[in-house]
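Undergrad: this one's sequence-less:
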């Protein structure tokens, strides 16, 4: 959830580090810092707050040197402060470290190091690493890092410099993402590809338990045990403009408007030319194995978990297989019953979510086949899963996920249909009909986006309130959970989502005059029941915005405002109905003057448990 950048080459490193960290701001952070090897030795500058504060400090007193490391921190140990910011050093200031992740045994290591004479100045677990490396250094920084890492438990990506060997930058990866960029006479490290894309498109993606030694002359890859590794370079073919706002005021709005393209790209060649079948060669399950699946577990966090709730509905209805959906941080601790007949689906936008990775590993330990749905090729989740469906949403910069979420829905539709056609639980005609409706989704989303000003008006009205409720039934409930989360994430308005039928079991006590309620009434089979629930809140003075399919004029009689979405197959409606909810949260945040793309206290990629 933090950002790492490193550089070694012939150019001055300070500017490269700062620009690289700017490309990683989407990951969320509360402080920033750099360490550069200068003619005076290792010099560290760091500051609490936005990167602009550090940049301003460096303009007043620039660092000159051609090797350095930089970091944006999101607090896990110790409050945000200048002292707790990275990079961290040992007492001699001869060793400097940047770190993403958590060192679980840092307190024991800290006590040992204090007993040996180390003096700690921060509250972080990371400072332990700098002291530990210094304590075992005997003239070879690579061996010192290897010794230190073997004593550390947890998740970490490291960038390490020492004044004793100023030509080397050492990088290590264990359960936290790190990539190596290879240039001509210069090399880079980064938490994510955008950090270095301006300088090189050739990268090595480190696997767990691997490290790299970077110099001007080249890169050596090896295991933590010291065994050298030979690997082909991965060439990145992203268009760099995909990481820019493209004329939109915010990345989030740009990404909301990119959803039609993300839908088309994710469906892509996975629908055959005739539009009659789903083709998923990336799913490494034979027809016989699919027929042997007795239950499915969907495991994810946050927005991805909400996509999983939709996926549960999709798979159960289409394939008639029982599905459980779990929050990843709770999954292992309830001792789930996982057998070789269980299919575990893990969902992660970044592919690096720590809790989801832990669930994946537990599922594999128990013998289950693991299918990953992720947006990042080469991520930990993608590499460790048995099968992977990549969502071709492209880079998502805003912290609040939009196009990654809806692309996950498309992936679930594809997989649900794939299971159904393999198991014969749906007729060919039914499958063909759903596929035809799926192909219409991008254009239907475009028609919703063309009416964004309507949603803006509702958002500006609702933003005047401190509390708000979302209600829905069936698959609509899964969608309002995501709508409520989006609103909380970026507008900071307190909101709750409830199954509409549960209102009378306590929640109605919270409804009072003027309180906004957003009600989804999309599912035809539940429409009358949902209207009854809407009347319950209206009778208590709620200001209701109803969202319904086109052609249904009944809802208007029971609500204050109506927004219609194009009509489609019931299972596919989440891919449409969530779009006005995304816009609602965006415009509410805008009306309140908040930082839409970088909401407080949140990070894009959560790589600690």
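TA: That came through, no problem. Remember, predicted model here, so these are calculated numbers, not experimental data.

Undergrad: For the rest of this, base every contact and every neighbour count on C-alpha atoms.
TA: Will do.

Undergrad: What residues of stretch 4-17 count as buried?
TA: The neighbour-count check on stretch 4-17 (16 or more other Cα atoms under 10 Å) flags 4, 5, 6, 7, 8, 9, 12, 13, 14, 16, 17 as buried.

Undergrad: Just the ones of the residues you listed in strands?
TA: Using DSSP state E, 4, 5, 6, 7, 8 are the members of the buried residues of stretch 4-17 that sit in strands.

Undergrad: also this one, for the comparison:
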């Protein structure tokens, strides 16, 4: 959950590294640091806080080097302090390391190193790695590459590493297991860029090598990349060319990335829908769908594994697939699934959902499922991600780069893909008749313009949000397919405004939450489902009877629930199965405006990071 960037070549490293850190700051923003190597001097500068705080402590004289690594941290082992910030020196200060991940057996190794006379300056697991590398190098009198290999054979856990040594000043060693790491190839392969993802280096190169687990690469100025496994066996690698618009990684005219990404949704949803929809007819397709169709037709059930916002999209997928294709679906928290010895059979399909394609718990759930012989299918937003490479099938969401930590456009793109998957499965399984399928696809084609229309209510939403700056808690209610949207709305409010919020199925309100309702606890009710409309109205009456304040999300033209509510958010009327995409828009904007008016950093909420690559 940290960000790594590195450079070796003929350019000045410092500007590349600092700008790279700014673009990676969404991955962690507790502290930042940089290591620069030149003239047999390995200098490390670190600072608590943002990248801007780091810039202040790096002297202008340190802008000459052409080799360096940098890191922005989300704290795991040890508080956010300068000592715990990366990069970390070895005991002799000959080696420096940056690390993303968690070393699970670090205490055992640390005790061994302490007994050997090593001293530690931090509380981190990362400092154990760099001292272990130094120990292996000295004991065996071996090269830096071999020392890294020997050290990594002993560690358990996840890592993306970049290693420098002033004893070998023309090299950088990088390695990966469980945490993403990309190598960018510069001019004539004579310079190399290293990063946790493509965002910080795409300005310089779009030709990337993505390391696989247990792979180590030697980057030496002016020489071809060498990739081996941690035992020294040479590995083949592919160079992937990516197309990434630099406008996607800047805020443009918007105050925050989150707001920009909310307003990008007419385009991102359109990109997702029309990338999987035939221009000539109403046929939905995914890459490799013909083979996937065979697997889907044989599936006893689909198990969806995901975390956070992606888990909410998975819940929506459950409603869609069971309604349209009549295939049993189970939605699991990936973090729980991987540890409870679940029953997975060969005729199951395990569908993993992740914005980054690198979520550690979701990857672990996938790998377990593959070991059990299940077919694996990923819905993710990042081409070339670990999940995309390891799954049998992948459907991309085409939402583009999402910088804001609280997911918005990636969520609606996931829901769009799951909607099309459910329709395609229903048709393939002869459950969904042609007229119903065509009607849904026709409405789906119009969703982007309806999202645009919904966004035009932004100012009205901002005005309503202003009324809730001082509340301590919020209850979100929804029924049917809108229950997951209630969960999603509550999560967004918690994530970025730090107001406690709880999403609940409206039918369960009388089984506990109603005890909390009074004039101090507002309730947001999603009331767009026609099938449950009368029941939702009854829920609203129960809230009003206890003097609760109601914010209602209703269809345009609604009269009954709108009249009962204190505040009303409206969305265009669409088929119930398509409502979650539209309802998400006002809920995300509502949370955004409350957070901004409370003075919160909506792009970088406290204690959170964008890509959860550790447990």
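TA: All right, it came through fine. On a predicted model such as this, the values are computed, not experimentally measured, just so you know.

Undergrad: And the TM-score between them?
TA: Remark: TM-score between the superposed chains equals 0.98 [TM-score structural alignment, normalised by the length of the first structure]; 609 aligned residues with a Cα RMSD of 1.3 Å.

Undergrad: circling back: among the ones in strands among the buried residues of stretch 4-17 of the first structure, find me the one that's closest to residue 465 of the first structure.
TA: Set against residue 465 of the first structure, the nearest of these by Cα to Cα is residue 4 (39.0 Å).

Undergrad: got the contact list for the closest one?
TA: Going by Cα atoms under 8 Å, 6 or more residues apart in numbering, residue 4 of the first structure touches 21, 69, 70, 71, 72, 98, 99, 100, 159, 189, 190, 191.

Undergrad: can we see that at 6 Å?
TA: Each residue near residue 4 of the first structure by Cα atoms under 6 Å, 6 or more residues apart in numbering is listed here: 70, 71, 190, 191.

Undergrad: Next, the aligned partner of residue 216 of the second structure in the first structure: secondary structure please.
TA: Residue 216 of the second structure maps onto residue 211 in the first structure, with residues paired by TM-score structural alignment. Secondary structure for residue 211 of the first structure, judged by DSSP: H, G, I helix; E, B strand; the rest coil, is strand.

Undergrad: Just the helices from the stretch 251-400 of the first structure, written as ranges.
TA: With helices called from DSSP state H, counting those that start in this stretch, the stretch 251-400 of the first structure shows them at 251-257, 259-267, 287-291, 302-319, 328-331, 354-365, 380-384.

Undergrad: okay, the ones you listed in JSON lines with distance to residue 590 of the first structure and mean neighbour count next?
TA: Putting the helices of the stretch 251-400 of the first structure into JSON lines (distance: least, Cα to Cα, whole Å; neighbours: other Cα atoms under 10 Å) gives the following:
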{"stretch": "helix 251-257", "distance to residue 590 of the first structure": "11", "mean neighbour count": "22"}
{"stretch": "helix 259-267", "distance to residue 590 of the first structure": "20", "mean neighbour count": "22"}
{"stretch": "helix 287-291", "distance to residue 590 of the first structure": "47", "mean neighbour count": "12"}
{"stretch": "helix 302-319", "distance to residue 590 of the first structure": "21", "mean neighbour count": "23"}
{"stretch": "helix 328-331", "distance to residue 590 of the first structure": "31", "mean neighbour count": "20"}
{"stretch": "helix 354-365", "distance to residue 590 of the first structure": "31", "mean neighbour count": "22"}
{"stretch": "helix 380-384", "distance to residue 590 of the first structure": "34", "mean neighbour count": "22"}
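
Undergrad: will you turn those into CSV that also has distance to residue 43 of the first structure?
TA: As requested, the helices of the stretch 251-400 of the first structure are arranged in CSV below (distance: least, Cα to Cα, whole Å):
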stretch, distance to residue 43 of the first structure
helix 251-257, 34
helix 259-267, 44
helix 287-291, 58
helix 302-319, 39
helix 328-331, 39
helix 354-365, 32
helix 380-384, 33
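
Undergrad: Kindly provide the distance from residue 285 of the first structure to residue 516 of the first structure.
TA: Distance, residue 285 of the first structure to residue 516 of the first structure, using Cα to Cα, to the nearest Å: 47 Å.

Undergrad: The two - which one has more neighbours?
TA: Taking other Cα atoms under 10 Å, residue 285 of the first structure and residue 516 do not tie; residue 516 has more neighbours (26 against 15).

Undergrad: coming back round to it: out of the contacts of residue 4 of the first structure, which are inside strands?
TA: Judged by DSSP E, the contacts of residue 4 of the first structure include 70, 71, 190 as members of strands.

Undergrad: Going by distance to residue 366 of the first structure, which of the buried residues of stretch 4-17 of the first structure wins?
TA: residue 4 (34.1 Å).

Undergrad: What lines up with that closest one in the second structure?
TA: Using TM-score structural alignment, the equivalent of residue 4 of the first structure in the second structure is residue 4.

Undergrad: the strands in the stretch 301-450 of the first structure, which residues?
TA: For the stretch 301-450 of the first structure, the strands defined by DSSP state E, counting those that start in this stretch cover 323-327, 342-348, 369-374, 387-390.

Undergrad: got these as TSV, with mean neighbour count and distance to residue 55 of the first structure columns?
TA: Output for those, formatted as TSV (neighbours: other Cα atoms under 10 Å; distance: least, Cα to Cα, whole Å):
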stretch	mean neighbour count	distance to residue 55 of the first structure
strand 323-327	20	39
strand 342-348	27	33
strand 369-374	27	34
strand 387-390	22	36
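
Undergrad: Nearest to residue 597 of the first structure, out of these?
TA: strand 342-348 (19.3 Å).

Undergrad: can you name the residues of the second structure that the closest one overlays?
TA: Using TM-score structural alignment, strand 342-348 of the first structure lines up with residues 348-354 of the second structure.

Undergrad: Following superposition onto the first structure, what is the mean distance for the matching stretch?
TA: Taking mean Cα distance after the TM-score superposition for the first structure, the mean distance separating stretch 348-354 of the second structure from the aligned residues in the first structure is 0.6 Å.

Undergrad: before we move on, the earlier item: any idea how many residues pack against the match of residue 216 of the second structure?
TA: 30.

Undergrad: That one and residue 170 of the first structure: what is the separation?
TA: Counting by Cα to Cα, the gap from residue 211 of the first structure to residue 170 of the first structure is 7 Å.

Undergrad: and what of residue 130 of the first structure?
TA: Per Cα to Cα, residue 130 of the first structure is found 13 Å from residue 170 of the first structure.
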